[in-house]
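# dropping the sequence and predicted coords here.
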Amino acid sequence: MEIEKHYNGKKVLVTGGLGFIGSNLCIRLASLGASVRILNKNPRRLEGSTFNISPAEAKTEIIFGDMCDSGMIGKAVRGIDVIFHLAGRASHVDSMTDPVGDANANAESALYLIEGARKNSPSAKIVYTGTRGQYGNAKALPVKEEHPKNPVDINGINKQAAEDYFLFYSHSNSLSACCLRLGNIYGPRMQMKNKNQGFISWFIRQAIDDETINVFGDGLQRRDFVYVDDVVDAMLLCGMKWETNSQAYNLGGDAYSVLDTAKLVVKSAGSGSVKTTPYTEGHKKVEVGDFVPDCSKLHALGWKPRVSFEDGLKRTIAYYRENKLNYW
């Protein structure tokens, strides 16, 4: 009830609002009575689509443009109460072949947004979504927020740079911001075309198509998974609480080995198969081994995931079977 009251009537900007997490967030915000504005690149098939926000499209304003266009950013942030910054690139593998593009999409764009907010809407609260890739190889499990940041790929470096920008400005009282370091998020509206943008989406696609899921190595490396609705809950909570200012939080869920994950996807889909295969050169370079986050800091705010991995997979698979033509 507290969240519903807080966002009702609020003016909210969601960058990357046509993408996976952003579209789910926009739909929820619209249902809460918020005035939603989306800032997005011109939609391409891998970056998001207006189909993603079709349940709330009539209640949202969409601005298309470059995140590094200061004039456009100024227009987008003016009069806004809360900003959720999700725009950017997510692929660890692709960042190694296009480091400049990744830096532009993740680090440079963040600075343009920060400066735009500082000049045009300094009272707005900003929630930034980073990645567990900022940590690199875990020295101890579970990984706490104080763990050293040693990314193994360009994407992790640029995401960390963006977080540093947000926290620097927040600590200096130029604006209010907090940061979330996301684990493996899954659910409806994920892109399903690029196998380098999150392995869980590709596993689900292959299982639905009754194909063989190739798991790299022995598949025993562990990852955590969070259903997108639970992620939206955490973002909304952080966007309304003053005590989150200048703070970074791990956002994760239950951990499974990659091999067990693939088997569970196949079981949930009732189709597909699983086999292990040697790493490709590109995937081996960005492999970090086991990663399990400690989310007790976020739990202390009152958030915990509500959707189990098994239930979330069933919901996700059902969504794509119903809407396959819009994602394949």
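Great, that's in hand.
# going forward, measure contacts between C-alpha atoms and count neighbours the same way
Noted.
# identify the residues contacting Ser23.
By C-alpha atoms under 8 Å, 6 or more residues apart in numbering, the contact list for Ser23 reads 17, 52-53, 189.
# Lys195 contacts Trp202, doesn't it?
Yes - using C-alpha atoms under 8 Å as the test, Lys195 is close enough to Trp202 to be in contact (5.4 Å).
# between the two, point out the one with more neighbours.
Set side by side, Lys195 and Trp202 show more neighbours around Trp202, with 20 against 15, by other C-alpha atoms under 10 Å.
# SS state for that one?
Assigned by DSSP: H, G, I helix; E, B strand; the rest coil, the conformation of Trp202 is helix.
# can you check Gly74 too?
Look at Gly74: counting by three-state DSSP, its state is helix.
# Ser271 and Asn323: what is the separation?
18 Å (C-alpha to C-alpha, to the nearest Å).
# let me redo that: Leu175
For Leu175, the distance to Asn323 under the criterion C-alpha to C-alpha works out to 40 Å.
# more neighbours: which of these two?
Counted by other C-alpha under 10 Å, Leu175 and Asn323 do not tie: Leu175 has more neighbours, with 24 against 13.
# isn't that one right next to Lys119, touching?
No - judged on C-alpha under 8 Å, Leu175 makes no contact with Lys119 at a distance of 9.9 Å.
# and for Met139, nearest residue in space, chain neighbours not counted?
To be clear, residue 139 is Lys; Met isn't right here. Counting by C-alpha to C-alpha, 6 or more residues apart in numbering, Lys139 lies nearest to His147, which is 7.9 Å off, once chain neighbours are set aside.
# give me the secondary structure label for Tyr165.
Reducing the assignment at Tyr165 to three states with three-state DSSP gives helix.
# put this beside the first:
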Amino acid sequence: MTDWSGRRVLITGGLGFIGSNLAHRLVEHGAEVTLLDALLPHLGGKRANVADIAEEVRVVEGDVRDESLVADLVADSDVVYHCAAQNDRAHAGRQPQMDVDINAKGTVTVLDAAAASDPAPRVVYTSSLAVYGRPETNPVDESTPARPMDLYGANKRASEHYCRIYHEQEGVPTTVCRLANGYGPRAPIEKGYGVQGTFVAKALRDEIIEVFEPGDMIRDIVYIEDVVDALETLGTHDAVLGEEFVLGSGDPTELLALAETIVEIAGIGRVELVPWPEEWTKIDRGDVYCDPSKLESTIDWHPRTDLETGLRETINFYREHREEYLDQ
């Protein structure tokens, strides 16, 4: 366990899925945590996500696009986890300027503030496997060509380049982490088509889980506690500076099988195959899962949670916190 006592940590997007779970861990390990979140309605950030640590964190409701605010917060930090993102791929196509502003310009705002600080804080950037677009082969790793096929993936890839440039030219200690499909407690449950929370929520509400035909699309599903294990180490390990990593379970999971497993564990809900909506057909990435060997060998990290165990933990969480999440 890393001792974070006395370390000042800023998490952008800190009321979202990744940021709030990371905040719980870092508070537990002694960090002084500040959470910046704009609470934009379609992105899944909720104050309920940190209700049980509300007295132990500082919450700043503000936007990563606010240069002055970000500069002040970054200057007062030892480590910055830049998790803030417009993370809806379909929304990126409908609102391209907003996606550029948050996912590209927002990253530059954070990095520029870090470069202006003395000393510059470490910056860990949470990217996405979406940077690979539709990969020709699987599993993907750090050597796989990044050819994003939508605006969301393109802006995440641009931010990866910004991290590299600020590291090489401005001396900002950056690390890029390309996340697979995370799931677990505090995941957004009202967002379009996704496995992070919507499948679980629909099952627990005894609704139909709609899976796009024929249901054999493959994704890399990784439990949030395993993600947090890796992110915590990426914030302290010197060997990761200036590097890019993929972070996932390394296991391919078919979405139809995932939905059926959720219904089986929950004991409620049902699954139905449906045609692909036109909006999603244009940005279908096909199958994608990753090989996290580089991360495993660099920081001695390994995913510890099998899918069934993680789903049981997730379902139990939402049952225990139904009023805060499912009954809204």
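Sure thing, it's come through. Since the structure is predicted, the reported quantities are computational estimates derived from the model, not experimental observations.
# any idea what the TM-score comes out to?
Overlay of the two chains. TM-score (TM-score structural alignment, normalised by the length of the first structure): 0.95; 324 aligned residues with a C-alpha RMSD of 1.4 Å.
# ok, how many other residues are close to the residue nearest to Lys139 of the first structure?
If we define neighbours as other C-alpha under 10 Å, then His147 of the first structure has 15 of them.
# could you do Gly270 of the first structure as well?
Going by other C-alpha under 10 Å, the residues that sit close to Gly270 of the first structure add up to 12.
# quick one: contacts for the alignment partner in the second structure of Ala103 of the first structure?
When the structures are aligned by TM-score structural alignment, the residue of the second structure matched to Ala103 of the first structure is Val100. With contacts taken as C-alpha under 8 Å, 6+ apart, Val100 of the second structure has the following neighbours: Asn155.
# buried residues in the helix or strand that Val274 of the first structure is a member of, which are they?
With elements taken from DSSP states H and E, the one containing Val274 of the first structure is strand 273-277. Judged by neighbour count using 16 or more other C-alpha atoms under 10 Å, the buried positions of strand 273-277 of the first structure are 273-274.
# tell me what that strand is packed against?
Strand 273-277 of the first structure makes packing contacts with strand 212-216, helix 258-269 when contacts are defined by 3 or more C-alpha pairs under 8 Å, 6 or more residues apart in numbering; DSSP states H and E.
# so where is the helix or strand just after that strand in the second structure?
Tracing the chain past strand 273-277 of the first structure, the next element assigned as helix or strand by DSSP H and E is helix 281-285. Residues 278-282 of the second structure are where helix 281-285 of the first structure aligns, with TM-score structural alignment as the criterion.
# now do that stretch: distance to the chain's middle.
Its chain's C-alpha centre and that of stretch 278-282 of the second structure lie 23 Å apart, by C-alpha atoms, centre = their mean, to the nearest Å.
# check stretch 156-170 of the first structure too.
Stretch 156-170 of the first structure has its average C-alpha position 15 Å from the chain's average C-alpha position, going by C-alpha atoms, centre = their mean.
# please, which helix or strand holds the residue nearest to Gly282 of the first structure when sequence neighbours are not counted?
Closest residue to Gly282 of the first structure in three dimensions, ignoring its sequence neighbours and counting by C-alpha to C-alpha, 6+ apart: Val93, at 6.2 Å. For Val93 of the first structure, the host element (DSSP H and E) is helix 92-97.
# show me where the second structure has its strands.
Taking DSSP state E as the test, the strands found in the second structure are 8-12, 32-37, 57-61, 79-82, 122-128, 174-179, 181-183, 208-212, 218-223, 244-247, 252-254, 270-274.
# average distance between the fifth one and the first structure?
Comparing strand 122-128 of the second structure with its match in the first structure after superposition yields a mean distance of 0.5 Å (mean C-alpha distance after the TM-score superposition for the first structure).
# just checking, what packs against that strand?
On a contact count with 3+ C-alpha pairs under 8 Å, 6+ apart, strand 122-128 of the second structure meets strand 79-82, helix 151-170, strand 174-179.
# residues in the first structure matched by the first one, start to end?
When you say that, I think you mean strand 79-82 of the second structure. Applying TM-score structural alignment, one finds that strand 79-82 of the second structure aligns to the residue range 82-85 of the first structure.
# so which of the strands of the second structure is nearest Leu73 of the second structure?
The closest of the strands of the second structure to Leu73 of the second structure is strand 8-12. By C-alpha to C-alpha, the value is 7.2 Å.
# circling back: look up how far Val27 of the second structure lies from the match of Ala103 of the first structure.
32 Å.
# tally of neighbours for the alignment partner in the second structure of Lys263 of the first structure?
Aligning on TM-score structural alignment places Lys263 of the first structure opposite Glu260 in the second structure. Neighbour count for Glu260 of the second structure, taken as other C-alpha under 10 Å: 18.
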